[in-house]
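# Just need the structure, nothing else, for what follows:
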Amino acid sequence: MRRRRRCPPTSLAWTGRGRSPPSSGEGSPTSTRRRRAGAVLGYAAFNDLTARTAQKLTTQWTLGKNGDRSGPMGPLVTADEVGDLADGLRVRTRVNGQTVQDGNTRDMIFGIGELLSRISRTFTLNPGDVIATGTPEGVGYVRTPPWLLRPGDVVEVEIDRLGVLRTPIVSSEARP
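Below is the predicted model:
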């Protein structure tokens, strides 16, 4: 799956990170871990493109995480096809063919049911909601020197049983 993404003109420091977010299949204000895990519709590869310059303007990360067209995701694979993430799906992120992240979902701190149960204590989760989970080590901006995305780079997020999400990075002037 190809999704073209642009670097906004106000943010030159962009990084990409692979994630495997669950998508909720049913709504509920709060629920138990078991019920929450059973409510997951499916999973997809997600490229967490973050505008690091914008993110550093405040102590809250929201500003850097919500740039226009900055969260490519897909395709959605149903939960019954994927199975339990605790059994382990390999998560890899490559930039221009070089592996920069290589992890496994079995290393997640919280299982999906626990994660969704905790979140639903604060937010009402509705059908179709997507939760971007954690990411393996290897984030570009914490490297020495920092590794930031530039127009022309290609980010690939590959997750076992979910496929490869390929994201060419383009300048803001090249956006459709």
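# Every contact and neighbour count from this point should use C-alpha atoms.
Fine.
# which residues of this protein fall in strands?
In the chain, the segments counted as strands under DSSP state E are 5-7, 14-15, 18-19, 22-24, 40-43, 46-47, 50-51, 77-78, 90-95, 98-104, 154-159, 163-171.
# Go through this protein and flag its longest helix.
helix 112-120 (DSSP state H).
# Show me what it is packed up against.
helix 33-38 (3 or more C-alpha pairs under 8 Å, 6 or more residues apart in numbering; DSSP states H and E).
# Next, the buried residues of the helix it packs on.
For helix 33-38, the neighbour count (16 or more other C-alpha atoms under 10 Å) marks 33, 36-37 as buried.
# Distance to Gly16 for these - can I get that in a markdown table?
Shown next, in a markdown table, are the buried residues of helix 33-38 (distance: C-alpha to C-alpha, whole Å):
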| residue | distance to Gly16 |
| --- | --- |
| Arg33 | 30 |
| Arg36 | 28 |
| Ala37 | 27 |
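# follow-up on the earlier one: wait, which of the strands of the chain is closest to Asp129?
Closest of the strands of the chain to Asp129 is strand 22-24, at 5.4 Å (criterion: C-alpha to C-alpha).
# residues in contact with stretch 16-26?
With C-alpha atoms under 8 Å, 6 or more residues apart in numbering as the test, stretch 16-26 has contacts from 39-50, 91-93, 101, 112, 125-136, 139-140, 149, 155, 157-159.
# End to end on it, go ahead and measure it.
29 Å (C-alpha to C-alpha, to the nearest Å).
# what comes up buried for it?
Buried residues in stretch 16-26 (16+ other C-alpha under 10 Å): 16-25.
# Tell me how far the longest helix of the chain lies from the chain's centre.
Distance of helix 112-120 from its chain centroid, counting by C-alpha atoms, centre = their mean, to the nearest Å, is 17 Å.
# List the contacts of it.
The contact list for helix 112-120, computed with C-alpha under 8 Å, 6+ apart, reads 22, 28-38, 85.
# mind running it again at 10 Å?
21-22, 24, 27-40, 84-86, 105, 109-111, 123, 125-126, 131, 133 (C-alpha atoms under 10 Å, 6 or more residues apart in numbering).
# my read: Ser172 touches Pro9, true?
Yes. Contact criterion C-alpha atoms under 10 Å: Ser172 and Pro9 qualify, at 5.9 Å.
# thinking again about what came up before, most packed of the strands of the chain?
Each of the strands of the chain was scored by mean neighbour count; the highest is strand 18-19, a mean of 29, by mean count of other C-alpha atoms under 10 Å.
# one more to put side by side:
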Amino acid sequence: MQFVGINHQGESWAAALVDPLLYPLAPVGDFWRDPAGWQDKAVTLTADAGSSLERGTVAEVPLVPASARVICVGLNYKAHAAEGSFKDQDLPPYPTLFGRWTASLSVGNVPVPVPGGEAGLDWEGEVAAYLGRRVESADEAAAADAVFGYSTFNDLTARRAQKLTSQWTLGKNGDFTGPLGPLVSRDEVGDLRDGLQVRTRVNGTEVQNGNTRDMIFSVPAIISLISETFTLHPGDVIATGTPEGVGYARTPQWLLQAGDTVEVEIERLGTLVTPIGDPALRARA
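Sure, this is the predicted structure:
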């Protein structure tokens, strides 16, 4: 089953997606109080086309509650770690974690502005994992069972801002720089350790081609580690890292400019399309 967020009845709702039809389920906060229950209800609801909306007739929004923590994992693919901070070094013993605010999130086909002062934005195609239940001090088996589903994600990055200090927060929270695709339930995706192909294209040219088998830290291991320190809740998101091939590591560097289009295609999750715009688009934020 696939789910998206939509603007409906004056607020953000969760909807089941059977493309091209949307089936409104509940306000986003209510959905995340019992996502498994709403998934069961969606099976019955989607059998009745009379309760549907045509996709494209309503605005889509991130299917993430305002209270969610979005925890991103840096340098989590072996080859990407080697092209970045861990070139010619041993791999880190723990994942590099940083946060995104929900205000930086967006959805597919929404133009993303290049922040002023940046030479461009960098692409980072990756898988996002969504928690479906409360997780506190969990072992890896319990952590794996707490995942509700996955989506495509593009961790668009302002590299100049990111590299001003050792902390990455500034460069990872540009306006609209965290587009998410539809959420696909775990039962349709399986275990990332079995391998999903992750591809990124810029203006039709492939720039990343990796596989989730190459992750240094698995999703259950990441969730388990985080849960030792703070409790995770339904609707929290783990962005699992990107394969090699990012723009800043190329010679010469290649960064996204206004007018470019970047696509993240992930096996079983679909394709996320994001156009890049100029700084004037920040007026929407």
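# Between Ser172 and Pro9 of structure 1, point out the one with more neighbours.
Ranked by neighbour count (other C-alpha atoms under 10 Å), Ser172 of structure 1 and Pro9 place Ser172 first, with 14 against 9.
# Now which residue in structure 2 aligns to that one?
Ser172 of structure 1 maps onto Pro279 in structure 2, with residues paired by TM-score structural alignment.
# And Gly174 of structure 2, how close does it get to Ser106 of structure 2?
For Gly174 of structure 2, the distance to Ser106 of structure 2 (C-alpha to C-alpha) stands at 11 Å.
# Pull up the overlap in contacts between those two.
Val112.
# residues in contact with the equivalent of Arg268 of structure 2 over in structure 1?
Counting by TM-score structural alignment, Arg268 of structure 2 corresponds to Arg161 in structure 1. Residues counted as contacts of Arg161 of structure 1 (C-alpha under 10 Å, 6+ apart) are 43-44, 77, 81-83, 89-90.
# I'd like the residues you listed written out as JSON lines, with distance to Leu57 of structure 1 added.
Converted to JSON lines, the contacts of Arg161 of structure 1 look like this (distance: C-alpha to C-alpha, whole Å):
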{"residue": "Tyr43", "distance to Leu57 of structure 1": "32"}
{"residue": "Ala44", "distance to Leu57 of structure 1": "30"}
{"residue": "Val77", "distance to Leu57 of structure 1": "36"}
{"residue": "Glu81", "distance to Leu57 of structure 1": "41"}
{"residue": "Val82", "distance to Leu57 of structure 1": "38"}
{"residue": "Gly83", "distance to Leu57 of structure 1": "39"}
{"residue": "Leu89", "distance to Leu57 of structure 1": "35"}
{"residue": "Arg90", "distance to Leu57 of structure 1": "33"}
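# Looking at those residues, which is nearest Pro176 of structure 1?
Ala44 (24.4 Å).
# How many residues are close by Arg213 of structure 2?
So Arg213 of structure 2, with other C-alpha under 10 Å, has 16 neighbours.
# was I right about it contacting Leu196?
Yes. Arg213 of structure 2 is within contact range of Leu196, at 7.3 Å (criterion: C-alpha under 10 Å).
# Verify the stated contact: Gly259 of structure 2 with Gly277.
Yes. The criterion here is C-alpha under 10 Å, and Gly259 of structure 2 meets it with Gly277 at 6.1 Å.
# Can you check which residues contact both of those two?
By C-alpha under 10 Å, 6+ apart, the residues touching both Gly259 of structure 2 and Gly277 are Pro111.
# sorry, back to before: where in structure 2 does the longest helix of structure 1 fall?
Going by TM-score structural alignment: helix 112-120 of structure 1 matches residues 219-227.
# buried stuff in the matching stretch?
Result for stretch 219-227 of structure 2 [16+ other C-alpha under 10 Å]: buried residues 219-227.
# and it, how far from structure 1 on average?
Mean deviation of stretch 219-227 of structure 2 relative to structure 1 after superposition (mean C-alpha distance after the TM-score superposition for structure 1): 1.2 Å.
# Look up how far Val40 of structure 1 lies from Arg166 of structure 1.
For Arg166 of structure 1 relative to Val40 of structure 1 (C-alpha to C-alpha), the value is 24 Å.
# Would you map the helices across structure 2?
28-33, 35-45, 78-83, 140-145, 159-162, 186-189, 219-229.
# can you put those in CSV and add distance to Gly204 of structure 2?
What follows is the helices of structure 2, written out as CSV (distance: least, C-alpha to C-alpha, whole Å):
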stretch, distance to Gly204 of structure 2
helix 28-33, 34
helix 35-45, 35
helix 78-83, 21
helix 140-145, 35
helix 159-162, 23
helix 186-189, 26
helix 219-229, 30
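# among the ones you listed, which is nearest Trp13 of structure 2?
Going by C-alpha to C-alpha, the one of those nearest Trp13 of structure 2 is helix 28-33, 4.7 Å.
# Which residue in structure 2 aligns with Arg33 of structure 1?
For Arg33 of structure 1, the aligned position in structure 2 is Glu140, judged by TM-score structural alignment.
# got the contact list for its match?
With contact set as C-alpha under 10 Å, 6+ apart, Glu140 of structure 2 has these partners: 146, 218-225.
# In structure 1, which residues correspond to stretch 190-200 of structure 2?
The aligned range for stretch 190-200 of structure 2 is 83-93, by TM-score structural alignment.
# Just give me how far the matching stretch sits from the chain centre.
With C-alpha atoms, centre = their mean, you get 14 Å for stretch 83-93 of structure 1.
# what's the answer for stretch 97-114 of structure 2, then?
9 Å.
# Any buried residues in that stretch, and which?
Under the neighbour-count criterion of 16+ other C-alpha under 10 Å, stretch 97-114 of structure 2 has 97, 99-102, 104-114 buried.
# Can you get me the start-to-end distance on it?
End residues of stretch 97-114 of structure 2 are separated by 24 Å (C-alpha to C-alpha).
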